[in-house]
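**Q** when you get a sec, could you give me coordinates for this:
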Amino acid sequence: MKKLNGLHMFIFLSAVTVVTVALYYVAADWLNQRYFRFLIWNLFLGWLPFIFSSITYGLSQLKWKLAIWLAIPSGMLWLLFFPNSSYIVTDLLHLSSRSARYVTGNGVSFNYWYDLSVVLMFVWTGLLIGFFSMYQLQGVINQRLGHAASWIFVLGGTALASYGVLLGRVYRLNSWDALTNRETLLQLMHESVSRSSLAFCMFFATFLITIYLSLYYLIHARESGQRDERTN
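**A** Here you go, the predicted model:
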């Protein structure tokens, strides 16, 4: 796997985040409304996986054995908060719930396109943050356990993320409920076992893995192109 500079990733994702939040405030001032302010909090939660993946990656590069053991709980915290980065996709629901505000006598108002642009920016930024965090951890697992294990991790991570999004959107659970409200979590997990929940997880996991594979291909296609140029 190609190693990406962690500092460069942080700067890039920070810049995209600044643009995203700035777009929200510009649209909010233009339309004189703050309805989508909650997206800023959701994006903050979406940053947590990248923070934990960066810690895990940094610890995995250290030579002393204690660092490896510290990387394990950090990686588990990544898994716990990873669904937050893709949960923002479901915030598109709010556009439908506000549809009556967008329809005018002449069709769809410009307010809809402003709000759609803002929500899509938050969705895109959240997905980028989450998938770069997964790429970091896939690199760690690839280094320690091999290529096959790293892809098993990716498939398992996207599957668990889709289930986490289901618990968050449908059952209104938060990531920290796994630490503070385990009895309710287990109860709702039991209730969530259904055909419709399985279908949601399968479709959403397919959505996530397709985007991840697209980004993975773009990263490595560039590396392959540069290698071909050097050999020629």
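**Q** from here on, just use CA atoms for contacts and neighbour counts.
**A** Will do.
**Q** what sits closest to the spatially most central residue of the chain if chain neighbours are left out?
**A** In the chain, the centroid-proximal residue (Cα atoms, centre = their mean) is Ser85; its distance is 2.6 Å. The shortest distance from Ser85 to any non-neighbouring residue, by Cα to Cα, 6 or more residues apart in numbering, is to Gly46 (3.9 Å).
**Q** now the other sequence, so there's something to compare against:
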Amino acid sequence: MERPRGQTARAAGSGSMLEIPQNKRSTRIFLVIALSMLSCLFLVLVRYGLTGRFSQGYLLWNLLLAAVPLVVAGYGARFASGTSRKQRSRAVGLAVFTVWLVFYPNAPYLFTDFIHVVRRSGLGAVALPWLSQADLQWYDIVMNAAFAFVGHYIGLVSMYLMHGTMKLLFGRVAGWAFLAPAILLSGFGIHIGRFSRFDSWDLVLHPVETLRVIAQSLTDPAAVLFSLAFAFFIALTYIIFYIVKRDPLGYLDA
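**A** Below is the predicted model of the structure:
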């Protein structure tokens, strides 16, 4: 029987709703995300107009990378919810989850770009008489915050979809069991991305070297602190996102 338009998939073997958005609802979500990314581009273009220098291209690239796990998770959600229970392949689900995990750290990684604001790097000369260096730094704070917020939100949506996919394929408890180590590993992924300058593609192209760096970071107390702090932040914000998204009291039904 065909599922009604706009309805969400239900978890197998449970009476609760599995929050994988369908049809018009998913289109709205992806449209909002696309508009948010374009708004971030607008902020960069305004800054270019103020200074005549295009020095924040890395923000656009990092935001684009943050969208990759959403695409992967969207495919996983469509695969898991669009097939019958007999047709669902756990092997395919694990493969999608692995690819998602490789790229997910790119989303919260955008918070580390605040280091450029702290160091005042890339400020450049101010061509307008009414705009000071301090004013430009405040603008950079807002611009970086927008990129970080949008990137992290994209990551949370992708995590929500991936969580739902794993619940459909493996069950409710297993869904959380997959998520917990993924969040922890993401903290280390952000660390090696910022300090070792590896990215997600290095894990594919140079897996041995990348894993060696990860192993070394496990023995560095500062690296462990950094990684655990980010893992805690990701876990905290995802739990808030998860609870608000479910809205058990029904306040947001309208």
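**Q** quick one: TM-score?
**A** Here the TM-score for the pair of chains, by TM-score structural alignment, normalised by the length of structure 1, is 0.87; 225 aligned residues with a Cα RMSD of 2.4 Å.
**Q** counterpart of the residue nearest to the centre of structure 1 in structure 2?
**A** Residue pairing (TM-score structural alignment): Ser85 of structure 1 is matched to Ala107 of structure 2.
**Q** compute the number of surrounding residues for Gly46 of structure 1.
**A** 27 (other Cα atoms under 10 Å).
**Q** what about the helices in the stretch 51-200 of structure 2?
**A** 57-81, 90-103, 114-118, 133-170, 172-195, 200-205 (DSSP state H, counting those that start in this stretch).
**Q** any idea how far Pro21 of structure 2 is from the equivalent of Ile219 of structure 1 over in structure 2?
**A** Applying TM-score structural alignment, one finds that Ile219 of structure 1 aligns to Lys245 in structure 2. Lys245 of structure 2 sits 11 Å away from Pro21 of structure 2, going by Cα to Cα, to the nearest Å.
**Q** ditto for Pro207 of structure 2
**A** Distance from Pro207 of structure 2 to Pro21 of structure 2, counting by Cα to Cα: 34 Å.
**Q** more neighbours: those two, which one.
**A** Counted by other Cα under 10 Å, Pro207 of structure 2 and Pro21 do not tie: Pro21 has more neighbours, with 21 against 12.
**Q** isn't there a strand covering that one?
**A** No - in this structure, Pro21 of structure 2 is coil, not part of a strand, as judged by DSSP: H, G, I helix; E, B strand; the rest coil.
**Q** let me see the contact set for Ser89 of structure 2.
**A** Residues near Ser89 of structure 2 by Cα atoms under 8 Å, 6 or more residues apart in numbering: Leu169.
**Q** and for Arg120 of structure 2?
**A** Contacts of Arg120 of structure 2 by Cα under 8 Å, 6+ apart are Gln137.
**Q** that one corresponds to which position in structure 1?
**A** That one, Arg120 of structure 2, aligns with Arg98 by TM-score structural alignment.
**Q** check Gly93 of structure 2 too.
**A** By TM-score structural alignment, Gly93 of structure 2 lines up with Ala71.
**Q** what about that match, neighbour count?
**A** Ala71 of structure 1: 20 neighbours (other Cα under 10 Å).
**Q** show me the contacts for Gly57 of structure 2.
**A** With contact set as Cα under 8 Å, 6+ apart, Gly57 of structure 2 has no partners.
**Q** for Ala22 of structure 1, see how far away the counterpart of it in structure 1 is.
**A** Using TM-score structural alignment as the criterion, Gly57 of structure 2 maps onto Arg37 of structure 1. Arg37 of structure 1 sits at a distance of 12 Å from Ala22 of structure 1 (criterion: Cα to Cα).
**Q** and Asp140 of structure 2, how far from Phe114 of structure 2?
**A** Distance of Asp140 of structure 2 to Phe114 of structure 2, computed by Cα to Cα: 9 Å.
**Q** and for Gly93 of structure 2, nearest residue in space, chain neighbours not counted?
**A** Gly76 (6.7 Å).
**Q** repeat for Pro83 of structure 1
**A** Spatial nearest neighbour of Pro83 of structure 1, excluding adjacent residues (Cα to Cα, 6+ apart): Ala161 at 4.5 Å.
**Q** show me the contacts for Trp100 of structure 2.
**A** Pro69, Val72, Ala73.
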